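Novice: the following comprises the amino acid sequence and a computationally predicted model.
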Amino acid sequence: MASSGDCACTIIGAGRIGTALKEMGKASGFDDVVVRRGEKIPAEGSGPIYVTTRNDDLKGVISACPPSRKGDLVFYGQNGYIEDFLKEEKVFDDSTKVLVYMAVAKLGDKPTDGITDLNPEGLTAATGKWAEQVAARLRGSGLTCNVLNEDEFRACMFEKHMWICTFMLLGVHHGGITVGEVESKHKEDVFKMVEEMKKCLEVERGIKFKDGVPERLCAYARSVAHFPTALKEFSWRNKFWLDITRARQGKGAEDLTPFHTKLLLKLPVPHDGV
């Protein structure tokens, strides 16, 4: 049974996020196990297994995880849509998912919480078996974390997905400007794209959102205004919307995200053959 407090854990990945989690545990008196590339995940032991790798490395991590411990996997802060992938890998139902609004500027730096002027309680959220432990670790380091049920988490997850897809695409479209410049100079475009995506998710995925989605996403953009924009991890991010568009077109249905489609297809990203 997962504890409501912090505990020793296993951390997959020794980058900025993995190291930050290790330091949080150390400050609370825990000696976490860090697993680096090519190393085995211990079959013995207990506690959560934080997965802090990039999306493209997830399949290898899941394959390397002993079957008896797959229920302890905690997918921590992967940007982009990974829900269907986790279901295909048969680890979605029993694993813990964490939506991270936390920045670590460089290896060894203390994390900066992604609280905003609209959400001073913070936007980081966790759901699943080890959600309370995740919250305890972050809160013990002065960071925020909301423990949510699965439906609440999915809505928040899709909000973050809309944020990264919208701000990155608009930033690149306008010449590679920062997230803050997108928010301050092109807010009308942000609202237009987010509202389209929101409607798409309501129709295609049955997601119910709290009011004020564009406003929350703009507030987060203001809190990380210096972030650069770039179209990365296309297959995990903007491709999600293009896949829905193409599936609907195949059925003779309208494109629910035409603004996103129009801007995306103007850019030299691999939207064909993927």
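Specialist: Nice, thanks for sending it over.
Novice: can we go C-alpha only for contacts and neighbour counts from here?
Specialist: Fine.
Novice: now the helices for the stretch 101-250 of the chain?
Specialist: Applying DSSP state H, counting those that start in this stretch to the stretch 101-250 of the chain gives helices spanning 131-140, 150-173, 179-185, 187-204, 213-223, 239-250.
Novice: residue contacts, the residue nearest the centre of the chain?
Specialist: Among the residues of the chain, the one closest to the centroid is residue 79, at 3.6 Å (Cα atoms, centre = their mean). Residues near residue 79 by Cα atoms under 8 Å, 6 or more residues apart in numbering: 55, 161, 164, 236, 237.
Novice: burial of the spatially closest residue to residue 43 that is not a sequence neighbour, as a residue count?
Specialist: In space, and not counting its chain neighbours, residue 43 is closest to residue 66: 5.6 Å by Cα to Cα, 6 or more residues apart in numbering. Using other Cα atoms under 10 Å, residue 66 is surrounded by 15 other residues.
Novice: for the one 3 residues further on, same thing?
Specialist: Under the neighbour criterion other Cα under 10 Å, residue 69 is assigned a count of 18.
Novice: what does residue 174 give?
Specialist: Neighbour number of residue 174 under other Cα under 10 Å is 14.
Novice: that one and residue 131: what is the separation?
Specialist: As judged by Cα to Cα, to the nearest Å, residue 174 and residue 131 stand 38 Å apart.
Novice: strands of the chain, start to end?
Specialist: Secondary structure of the chain by DSSP state E: the strands cover 10-12, 33-35, 49-51, 73-76, 96-99, 102-103, 112-113, 125-127, 146-147.
Novice: which strands and helices lie in contact with the first one?
Specialist: This points to strand 10-12. helix 16-27, strand 33-35, strand 49-51 (3 or more Cα pairs under 8 Å, 6 or more residues apart in numbering; DSSP states H and E).
Novice: try this one next to it:
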Amino acid sequence: MATLSTSSLLWTHSAKLTLSPAPRFSRPNKSSSIVMAAAAKVAPAVIVGGGRVGKALQDMGKGDDLLVKRGEPVPIDFEGPILVCTRNDDLEAVLDATPKSRWNDLVFFQNGMLEPWLQSKGLNDADQVLAYFAVSKLGEPPVDGKTDTNPEGLTAAYGKWASAIATRLHAGGLSCKVLDKEAFQKQMLEKLIWICAFMLVGARHPGATVGVVEKEYRSEVSNLIAELASAAAAEKGITFEEAMEDRLCAYSRAVAHFPTAVKEFKWRNGWFYSISEKAIADGKPDPCPLHTAWLKELKVV
């Protein structure tokens, strides 16, 4: 979200990825960012979560946003989008603190597979953002994540507030494209595959960063990417664009310093494991045998 912490670094977790040298992230030129911010009409928003990402989004506004910290209620009479920048495990509490009449204004910035949870809450068409930018410290400007295969940037938004989100991010000097639901779902699944594959392979090799996985354990991660992509495509009835492995590995080179660990299992690898469990219960072969074996090897399941 790819993220060291869902509320502090979000890339596409999202959000994606030839063997040319890894590009350096470009930090927005301060003066050009100010001009862009002045020209853009950034819609006021409620921002839930006062961490690095929430603060960065607030800084992109015009000073009329409302920052709501964890545990505080979301007002019923503040028009505009509600940008949710918390950890996945805090989403239930955020929903409880939001008047139901305003649920359709929620915009989720989290990494991972949110669909089952969103559907269980009747939020089948909820706004989401795949955020491929990093904020290293509270109050610092975000750095856009761009790769050699996607120099235009990877951040994407979907839903009723998608254009408003793109305007806000552009005002902050960041890229953001607006996608329809099908295109967004494909990119969301690619991001999920990236974080599940690279974190799991990295966890098998203690101390390995994302860059080390891409460089030294490419065959392992390539096999896992192919396996997870096949399972996701079958589960969702979609066809991914070609060269997924190239895109995911390009992204890994761009964030080579990220450490690896299997985290937030319910929201990440757990979705693929549930596909395996269902197939086995139905007497069918496990569609993700490598994934299952390596989860067991690490005693995650």
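Specialist: All right, it came through fine. The structure displayed is predicted, hence computed values, not measured ones.
Novice: TM-score for these two?
Specialist: The TM-score (TM-score structural alignment, normalised by the length of structure 1) is 0.93; 262 aligned residues with a Cα RMSD of 1.2 Å.
Novice: need the helices of the stretch 101-250 of structure 1 in CSV (columns: mean neighbour count and distance to residue 271 of structure 1).
Specialist: Formatted as CSV, the helices of the stretch 101-250 of structure 1 follow (neighbours: other Cα atoms under 10 Å; distance: least, Cα to Cα, whole Å):
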stretch, mean neighbour count, distance to residue 271 of structure 1
helix 131-140, 21, 35
helix 150-173, 21, 13
helix 179-185, 21, 23
helix 187-204, 18, 18
helix 213-223, 20, 25
helix 239-250, 16, 7
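Novice: so which of those helices is nearest residue 84 of structure 1?
Specialist: Among the helices of the stretch 101-250 of structure 1, helix 239-250 comes nearest to residue 84 of structure 1, with 10.6 Å by Cα to Cα.
Novice: and that closest one, which stretch of structure 2?
Specialist: Aligned using TM-score structural alignment, helix 239-250 of structure 1 spans residues 270-281 in structure 2.
Novice: post-alignment, the matching stretch versus structure 1, mean distance?
Specialist: Following the fit onto structure 1, the mean deviation recorded for stretch 270-281 of structure 2 is 0.7 Å by mean Cα distance after the TM-score superposition for structure 1.
Novice: contacts for that stretch?
Specialist: Identification of contacts with stretch 270-281 of structure 2 by Cα under 8 Å, 6+ apart yields 113, 228, 231, 232, 235, 285, 286, 287, 288, 289, 291, 292.
Novice: identify the farthest-apart pair in these.
Specialist: 113 and 285 (23.2 Å).
Novice: give me the more crowded residue out of the two.
Specialist: residue 113 (21 against 12).
Novice: against residue 197 of structure 1, how distant is the aligned residue in structure 1 for that one?
Specialist: The alignment partner of residue 113 of structure 2 in structure 1, by TM-score structural alignment, is residue 81. Distance, residue 81 of structure 1 to residue 197 of structure 1, by Cα to Cα: 14 Å.
Novice: residue 125 of structure 2 against residue 159, yeah?
Specialist: Yes. Here residue 125 of structure 2 reaches residue 159: they are 7.4 Å apart, a contact under Cα atoms under 8 Å.
Novice: related to what we said a few turns ago, among the contacts of residue 79 of structure 1, which two are most distant?
Specialist: Of all pairs drawn from the contacts of residue 79 of structure 1, the greatest distance, 14.7 Å, lies between 55 and 164 (Cα to Cα).
Novice: what range in structure 2 does stretch 109-118 of structure 1 sit on?
Specialist: On structure 2, the counterpart of stretch 109-118 of structure 1 by TM-score structural alignment is residues 140-149.
Novice: list the buried ones in the matching stretch?
Specialist: Within stretch 140-149 of structure 2, the residues that count as buried by 16 or more other Cα atoms under 10 Å are 141, 142, 143, 144, 145, 146, 147, 148, 149.
Novice: output those residues as JSON lines; include the columns distance to residue 218 of structure 2.
Specialist: Formatted as JSON lines, those follow (distance: Cα to Cα, whole Å):
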{"residue": "141", "distance to residue 218 of structure 2": "33"}
{"residue": "142", "distance to residue 218 of structure 2": "29"}
{"residue": "143", "distance to residue 218 of structure 2": "27"}
{"residue": "144", "distance to residue 218 of structure 2": "25"}
{"residue": "145", "distance to residue 218 of structure 2": "21"}
{"residue": "146", "distance to residue 218 of structure 2": "21"}
{"residue": "147", "distance to residue 218 of structure 2": "18"}
{"residue": "148", "distance to residue 218 of structure 2": "18"}
{"residue": "149", "distance to residue 218 of structure 2": "18"}
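Novice: map residue 47 of structure 1 onto structure 2.
Specialist: In structure 2, residue 47 of structure 1 lands on residue 80 (TM-score structural alignment).
Novice: that match: neighbour count?
Specialist: Neighbour count of residue 80 of structure 2, defined by other Cα under 10 Å: 16.
Novice: you'd agree it is up against residue 42?
Specialist: No. Counting by Cα under 8 Å, residue 42 is not a contact partner of residue 80 of structure 2; they are 10.5 Å apart.
Novice: before we move on, back to that, ok, the spatially closest residue to the match of residue 47 of structure 1 that is not a sequence neighbour to residue 164 of structure 2 distance?
Specialist: Spatial nearest neighbour of residue 80 of structure 2, excluding adjacent residues (Cα to Cα, 6+ apart): residue 45 at 5.3 Å. For residue 45 of structure 2, the distance to residue 164 of structure 2 equals 10 Å [Cα to Cα].
Novice: what is the aligned counterpart of residue 100 of structure 2 in structure 1?
Specialist: Using TM-score structural alignment as the criterion, the counterpart of residue 100 of structure 2 in structure 1 is residue 67.
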